[in-house]
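Undergrad: Predicted model and sequence below, questions to follow.
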Amino acid sequence: MMVAEFRWTTVGTVAEGELFTVDGAEVWSHKWLKTGDDAVQLPHPDYPAQTHRFSVYRIEKSVGEVRFAAAEVSPNVWAFYAKAL
């Protein structure tokens, strides 16, 4: 695991199964594929003093793919980040 070397931006925090999209993809409706990238240590979006290990995933869509970092920050509560532009 490594500390993030580039910028990530918060996408949000959501209860598992609740409607939530990352770059237009509804995350719970797609299979998450690990990218092979190292996990990153990022702050909890709502409690920045807490850091968590975020795995990096991709979702394949008909028009390309969506990449994001996700971690279960509390039981059944997930936080999502995307690479900042």
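TA: All right, it came through fine.
Undergrad: alpha carbons only for contacts and neighbour counts from here, please
TA: Will do.
Undergrad: Could you report the neighbour count for Val3?
TA: Using other C-alpha atoms under 10 Å, Val3 has 11 other residues around it.
Undergrad: Likewise for Trp78?
TA: For Trp78, the neighbour count with other C-alpha under 10 Å is 17.
Undergrad: how close does it get to Ala39?
TA: 15 Å (C-alpha to C-alpha, to the nearest Å).
Undergrad: Trp28 too?
TA: For Trp28, the distance to Ala39 equals 20 Å [C-alpha to C-alpha].
Undergrad: neighbour count winner among these two?
TA: Set Trp28 next to Ala39 and count neighbours by other C-alpha under 10 Å: Ala39 wins out with 21 against 13.
Undergrad: Check it against this one:
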Amino acid sequence: MKRRATASSGAAGEKALANWASLGMRADGLDWPLSDATEWPDFSLWRRIGEVHLPHPAYLSQIHRFDIYEIDEDGITKVFAFGEMSPGGYAFYVPTDP
């Protein structure tokens, strides 16, 4: 399964967000946004399934490439987009469509 959205500039960031919701920024390895865990799961458990172009959560006119991953947590497969916005600062998005 691959999810793909593209955006080029300005208002395009809002268009790309039509299928994704931001979970904000996280420091490297801290506060896993997909559950109540305080640390991120081992990266070897993440399965890359595609990529998407989405805006920086704080600066919607800045479009970045995010890798899309799946991970199994507590018997549930979760899909999310993940990208490094600055050294040690990562943004997370989750799909809004089923």
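TA: All right, it came through fine. Keep in mind it's a predicted model, so treat the numbers as computed, not measured.
Undergrad: Please say which position in the second structure Thr21 of the first structure maps to.
TA: The alignment partner of Thr21 of the first structure in the second structure, by TM-score structural alignment, is Pro33.
Undergrad: Report the contact partners of the spatially most central residue of the second structure.
TA: Centroid-nearest residue in the second structure: Ala81, 2.4 Å away (criterion: C-alpha atoms, centre = their mean). By C-alpha atoms under 8 Å, 6 or more residues apart in numbering, the contact set of Ala81 of the second structure is 51-52, 66-69, 92-94.
Undergrad: where's it, which helix or strand?
TA: Ala81 of the second structure belongs to strand 76-86 when assigned by DSSP states H and E.
Undergrad: so where is that strand in the first structure?
TA: Using TM-score structural alignment, strand 76-86 of the second structure pairs with 64-74 in the first structure.
Undergrad: List the buried residues for that stretch?
TA: Judged by neighbour count (16 or more other C-alpha atoms under 10 Å), stretch 64-74 of the first structure contains these buried residues: 66-73.
Undergrad: and what of stretch 17-35 of the second structure?
TA: Going by neighbour count (16+ other C-alpha under 10 Å), the buried part of stretch 17-35 of the second structure is 17, 19-22, 25-26, 32-34.
Undergrad: Contacts for it next, please.
TA: Outside of stretch 17-35 of the second structure, the residues within contact range by C-alpha under 8 Å, 6+ apart are 5, 37-41, 54-55, 57, 78, 88-97.
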